[in-house]
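Q: Please find the sequence and the predicted model below.
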Amino acid sequence: MQNQNSLFFKCFKARYFPRCQFLDAAVSPNCSYVWRSIVAAIPILRSGSCWRVGNGESIKVFVDKWIPNYPSNRLLHPVHEGEEDWRVSDLIDLDLHGWRRDAIMATFNREDAEVICKIPLSHRRVADVVVWLHNKEGAYTVKSRYHVARKVLREWAESSTGAGQQLWKKLWKIRVPNKMKRAPETVIHAIWECPAAQDVWAAGMEIFVVQAWTVWNQRNSMVHGRQMKHPCWLNKRAADYMEEYRIAQEQLVVLNTISSGHHWQPPPQNMYKLNFDAAVFMEQQCSGVGAIIRNAQGEVMAGMSAKGSYVRDSEEAQALACRQAVVFTFYHGSWIFRACS
């Protein structure tokens, strides 16, 4: 999804989803096992991802998730008929690099319109990208996917129709003692959410993951002709890994504590340092941005301050301040600089 120029992506797109986006793809007749496995994960990816607006050409206004920090990340209110095929690019003034505010306010519900107009747009014609909502960097991680998968699986397990109902019908038909088929609580609750189960996982999940990794490593070694290690050695190796990791983390905390000073450090000779910051003014419903460029002697080369649009939190304000500061540097010549918030 992120590297669409890779050979892997190009091959799979040409074969399995040539006329749609990856998140809209489905299983096709005679497709490979790899593709079936990938498609099986799409509902989780779709649930945890959202479009980041670039030029808006890939995003369907009334279908896709593209509004950050908004319930369901979609429009909440219906609009007039005949506009279902709109793309987000139809709402952007490409010459001014901003939203067509008058058209948006006239077309959409006021609540939706105001949220749309607050979405920051790039000053360059960059492509739209899909970002992961459950990570501050917008990057997919296995840990965050686990929490999304739990939510999706719980909703599926608690449903009484569709695929969930078919599964329970098949479950009751299998030939095992009835006591094994009784389920006074949902499977998800029994395995993950029950306090007793959570105590077990909290105590043993880490060592279980490390042991699973050592077993897999052992399997790979045997495939490549090495001898099998005794199970006791594998258990000891897993415990050693855990201890090494714990010590490394403690040392990392100490190093971070030592190097956490807030004194301004000058850049190397022949370089300039850009410092910027942002503030959110709740009462005035606006934000503020400040930036300063200094040389190796600490002399001020340029500075700026500006009033910005209202943002929801400090992280969004810092991101907008970073963009404004970088634009500011390019307007004042070709600098070789280091940026620090």
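A: Ah, there it is.
Q: C-alpha only now, for contacts and for neighbours.
A: Noted.
Q: residue ranges of the strands in the stretch 51-200 of the chain, please?
A: Remark: strands assigned in the stretch 51-200 of the chain by DSSP state E, counting those that start in this stretch are 92-93, 98-99, 129-132.
Q: The longest one: how far from the chain's middle?
A: Going back to what we said before, that points to strand 129-132. Centre-to-centre, strand 129-132 and its host chain are 6 Å apart (CA atoms, centre = their mean, to the nearest Å).
Q: Which strands and helices lie in contact with that strand?
A: The elements that strand 129-132 packs onto, with contact taken as 3 or more CA pairs under 8 Å, 6 or more residues apart in numbering; DSSP states H and E, are strand 49-52.
Q: and what of the second one?
A: For strand 98-99, the contact count by 3+ CA pairs under 8 Å, 6+ apart identifies strand 92-93 as packing neighbours.
Q: quick one: V209 and W201, what's the gap?
A: 11 Å (CA to CA, to the nearest Å).
Q: more crowded one of those two?
A: W201 (15 against 12; other CA atoms under 10 Å).
Q: Which secondary structure element is home to that one?
A: Element membership for W201 (DSSP states H and E) is helix 195-223.
Q: Quick check: what element follows that helix along the chain?
A: Assigned by DSSP H and E, the successor of helix 195-223 is helix 231-258.
Q: before we go on, here's another structure to hold up against the first:
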Amino acid sequence: MGFRDLRHFNDALLGKQVWRLYHEKETSLYRVFRAKYFPSGDIFEAVQNPRCSYTWKSIMLARDVISNGALWRIGDGKDIQIWQHRWLPSPGSGKVLSPRLDQSLNVVQDLFIIGTKTWDFELIDRHFLPWEADGIKSIPLSEHHNIDLLIWPHTPDGSYSVRSAYRLLVAAQAQNQPSSSSTEASKRLWKGVWRMEVPNRVRQFVWRAVGESLPTKKNLKHPLRRPVPREVIKWSPPDESVYKINFDAAVFEEQGSAGLGVVVRDLAGLVISTLSQKIRFPGLAVMVEALVACRAVFFAKEISVFRVVVEGDSLQVIKAVNSLKRSKTPYGHIIDETRLLSSSLSCYNFVHVQREGNKLAHALARRAVVSIDTDVWMEDLSRDLDDVAVINFHTSIAAKKQCWWARTKRKVGSTE
């Protein structure tokens, strides 16, 4: 199974029981243990009794596996202790390192503007280190009712797994131990190769031989495969009386920001409206994809379009929105909000498309790098994206002529 350290494997298995005792409150296991060991709180607040069973003592010790690996996803902010819990998305411990200057700030909800679910930027800037304040302000919040949720960020679906916990424990142990001499020996070998006083071609030959990259019989045993030509994918029109909304995201790491791109088109491929918006980068690319999916639905409601096909190239987000299960991922609250907004539409469908069929939305997302906040065009498109709209269009000849005529009419009108 790939588990070599039995102690870490045992801790990971016990961590599974801790996870169940916290999340699966409808089970008989939870009801029995709660009545006996933590009647007035949860498993993390339970106090170890010297007279308790060996099994319970082992489960209590495994709480550290969850405490050191799990992360809080912010909902209403009432249950997350600012300085005690792990809730920051930045790499590291996930805990706040800024000194506590105000004793009245206890839970994350205290960092909201009173009566809202919006970050109080001025308050955050006063009480946190600059880099930590930026990280907090970039965490997206859902306007709808969501409770705080403890998630496991080491799996794609946010649920605890023994394998991921085991790997986490092994990695933590490796960080606390001195580095292996094998790495240093490897470095000395490569340095020795490149310091050889021989012609360059000999040095390169030795380097390739050590790296097993010479065209020997062993390295050539795999047959060559002919490249399979990829199918050309372009944007396809929706059904009659339905609008298609394409969305995509882009990340600008150097700026610490991200771009959202949304385009609404009709059966003929005519642009109804487009959006290009810059936001703070929330730390995960998939989080930005979830945010732009939610923004696409909200944008449809803003322009009074209620029969839509919502199309994006993030398969992970599309699957999450279409799933009937509650998402425990870091972006799960955004998925919940997207579903809630979609429920007010008269007709909707979320579909995955390859990047080649989503070029215009991608270009709008990339364009957000020059935006101050949000740019919106109604029945129009930014001039620098006209060519992208034509190249990414695939429909009937009549529809293409209609699209060309409308675009020509628009340009003639603008010159007059």
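A: Right, received. Where do you want to start? Source: prediction; values computed, not measured.
Q: After superposing, what score do the chains get?
A: With the length set by TM-score structural alignment, normalised by the length of structure 1, the two chains reach a TM-score of 0.59; 246 aligned residues with a CA RMSD of 3.7 Å.
Q: I'd like the strands of the stretch 51-200 of structure 1 written out as CSV, with mean neighbour count and distance to T214 of structure 1 added.
A: Output for these, formatted as CSV (neighbours: other CA atoms under 10 Å; distance: least, CA to CA, whole Å):
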stretch, mean neighbour count, distance to T214 of structure 1
strand 92-93, 17, 53
strand 98-99, 18, 53
strand 129-132, 19, 30
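Q: Find the helix or strand that the aligned partner of Q318 of structure 1 in structure 2 is a member of.
A: Residue pairing (TM-score structural alignment): Q318 of structure 1 is matched to E289 of structure 2. Using DSSP H and E, E289 of structure 2 sits within helix 285-302.
Q: Compute the number of surrounding residues for the match of Q318 of structure 1.
A: 28.
Q: cool, and the one 4 residues further on?
A: Burial of A293 of structure 2 is recorded as 31 neighbouring residues (other CA under 10 Å).
Q: likewise F62 of structure 1?
A: Counted with other CA under 10 Å, F62 of structure 1 comes out at 19.
Q: how about it, what's its partner in structure 2?
A: Using TM-score structural alignment, F62 of structure 1 pairs with W83 in structure 2.
Q: residues contacting its match?
A: 95-97, 100, 106 (CA atoms under 8 Å, 6 or more residues apart in numbering).
Q: could you redo the last one with a cut-off of 6 Å?
A: V96 (CA atoms under 6 Å, 6 or more residues apart in numbering).
Q: What's the separation between it and I113 of structure 2?
A: 19 Å.
Q: same deal with G312 of structure 2?
A: For G312 of structure 2, the distance to I113 of structure 2 equals 33 Å [CA to CA].
Q: Surely V242 of structure 2 and R307 touch.
A: Yes: between V242 of structure 2 and R307 there is a contact under CA atoms under 6 Å: 5.2 Å.
Q: A361 of structure 2 touches A249, doesn't it?
A: No: using CA under 6 Å, A361 of structure 2 makes no contact with A249, being 8.0 Å away.
Q: The nearest residue to L150 of structure 2 once chain neighbours are set aside: neighbouring residues, count only.
A: Residue nearest to L150 of structure 2 in three dimensions, not counting chain neighbours: W72, with 4.5 Å by CA to CA, 6 or more residues apart in numbering. By the criterion of other CA under 10 Å, W72 of structure 2 has 22 neighbours.
Q: Now for W72 of structure 2: which residues touch it?
A: 87, 149-150.
Q: change it to 8 Å
A: Contacts of W72 of structure 2 (CA under 8 Å, 6+ apart): 80, 85-87, 148-151.
Q: what do you get for F112 of structure 2?
A: 118-120.
Q: Please pull up the equivalent of it in structure 1.
A: In structure 1, F112 of structure 2 lands on I92 (TM-score structural alignment).
Q: how near is that match to H189 of structure 1?
A: Distance from I92 of structure 1 to H189 of structure 1, by CA to CA: 46 Å.
Q: One more: A321 of structure 1?
A: 44 Å.
Q: And the two? Which one has more around it.
A: A321 (24 against 14).
Q: residues in contact with that one?
A: 276-278, 289-290.
Q: Would you quantify the distance from it to R19 of structure 1?
A: Taking CA to CA, one finds A321 of structure 1 at 38 Å from R19 of structure 1.
Q: hey, where'd the helices end up in structure 1?
A: Applying DSSP state H to structure 1 gives helices spanning 7-16, 33-40, 42-48, 101-107, 110-117, 142-158, 162-173, 187-188, 195-223, 231-258, 314-331.
Q: JSON lines please, covering the ones you listed and showing distance to S341 of structure 1.
A: Output for these, formatted as JSON lines (distance: least, CA to CA, whole Å):
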{"stretch": "helix 7-16", "distance to S341 of structure 1": "36"}
{"stretch": "helix 33-40", "distance to S341 of structure 1": "39"}
{"stretch": "helix 42-48", "distance to S341 of structure 1": "29"}
{"stretch": "helix 101-107", "distance to S341 of structure 1": "31"}
{"stretch": "helix 110-117", "distance to S341 of structure 1": "26"}
{"stretch": "helix 142-158", "distance to S341 of structure 1": "27"}
{"stretch": "helix 162-173", "distance to S341 of structure 1": "50"}
{"stretch": "helix 187-188", "distance to S341 of structure 1": "43"}
{"stretch": "helix 195-223", "distance to S341 of structure 1": "35"}
{"stretch": "helix 231-258", "distance to S341 of structure 1": "18"}
{"stretch": "helix 314-331", "distance to S341 of structure 1": "8"}
